[in-house]
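1. sequence isn't available, so here's the structure alone:
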């Protein structure tokens, strides 16, 4: 499944999910939950800098930052006791990392639905992942407008 607007890392993640059966997709999501990158120290000491993702049932915070080289980094926190949500945050943190602002803005809004998890996790949880992506895009737009 090729999609010219989907960055290679996100396409690879999607393809990895779709190559598996439903039960194994959930296992892969749990693996991602264990791989959520640590947030930088500057955010650890000021977690309020990360925006609360209201669509998530669990307390998830996220912030997309454009660095000096015009590359995006998504930082997120999600509790270990919410592995599904943490997995979604990890997928986006890893999948958006290092992209240009335009590449992030071009990620299809329905990317979370393309992972083949609609029968494995609740619509509320998928909505949470969409909320993280929506916020990342808005934050990128805001930073571009302020520059």
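-> Right, received. Where do you want to start? The shown structure was predicted, so the numbers you read here are calculated from the model rather than taken from an experiment.
2. use CA for all of it now, contacts and neighbours both
-> Will do.
3. report the contact partners of the closest residue to residue 126 other than its chain neighbours.
-> Spatially, and ignoring its direct neighbours in sequence, residue 126 is nearest to residue 112 (6.4 Å; CA to CA, 6 or more residues apart in numbering). If you count contacts by CA atoms under 8 Å, 6 or more residues apart in numbering, residue 112 has them with 126, 129-130.
4. structure two is appended below for comparative analysis:
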């Protein structure tokens, strides 16, 4: 599996933890999701309906050597915020090629399947799929 270094480090951190500690780390990530820049409004962002909670994302791949990712997820949805924060920390600033090379099922290596419902994990897959689609569309133009 080829992952950008930052995302590989996150996967490694999760892999070393017991299940209860994985939940704690996911919640810590939820608290670390950066706020949106003032220039970006949620209404202009893409919704991710695969998630059980409302989450919106925006990708700026105008510089394919440093793709920028932006997320909006409510504080009352810590699992969704945690997923978004993991993807932000692991992929923000990565190249378009690195992002497109992330396996669509990489999140299984986080080891959350035993503590998070499959429906929630599908939400993370949906977020990654939409990021990749936006990167593809923006770099093809």
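-> Right, received. Where do you want to start? Note that this is a predicted model, so its numbers are computed, not measured.
5. before we move on, what SS does the residue nearest to residue 126 of structure 1 have?
-> helix (DSSP: H, G, I helix; E, B strand; the rest coil).
6. which residues of structure 1 does the lengthiest helix in structure 2 align to?
-> Longest helix in structure 2 by number of residues (criterion: DSSP state H): helix 118-140. Using TM-score structural alignment, helix 118-140 of structure 2 lines up with residues 123-145 of structure 1.
7. swap in stretch 78-90 of structure 2?
-> Aligned by TM-score structural alignment, stretch 78-90 of structure 2 corresponds to residues 83-95 of structure 1.
8. so what touches that stretch?
-> So stretch 83-95 of structure 1 is contacted by 7, 9-10, 13, 29-37, 56, 58, 60, 73-80, 121, 125, 128-129, 132-133 (CA under 8 Å, 6+ apart).
9. roughly how far is it from the heart of the chain?
-> Computed by CA atoms, centre = their mean, to the nearest Å, the chain-centroid distance of stretch 83-95 of structure 1 equals 5 Å.
10. same check on stretch 16-34 of structure 1?
-> 15 Å.
11. mind listing what's buried along that stretch?
-> Buried positions in stretch 16-34 of structure 1, judged by neighbour count with 16 or more other CA atoms under 10 Å: 17-18, 22, 25-26, 28-33.
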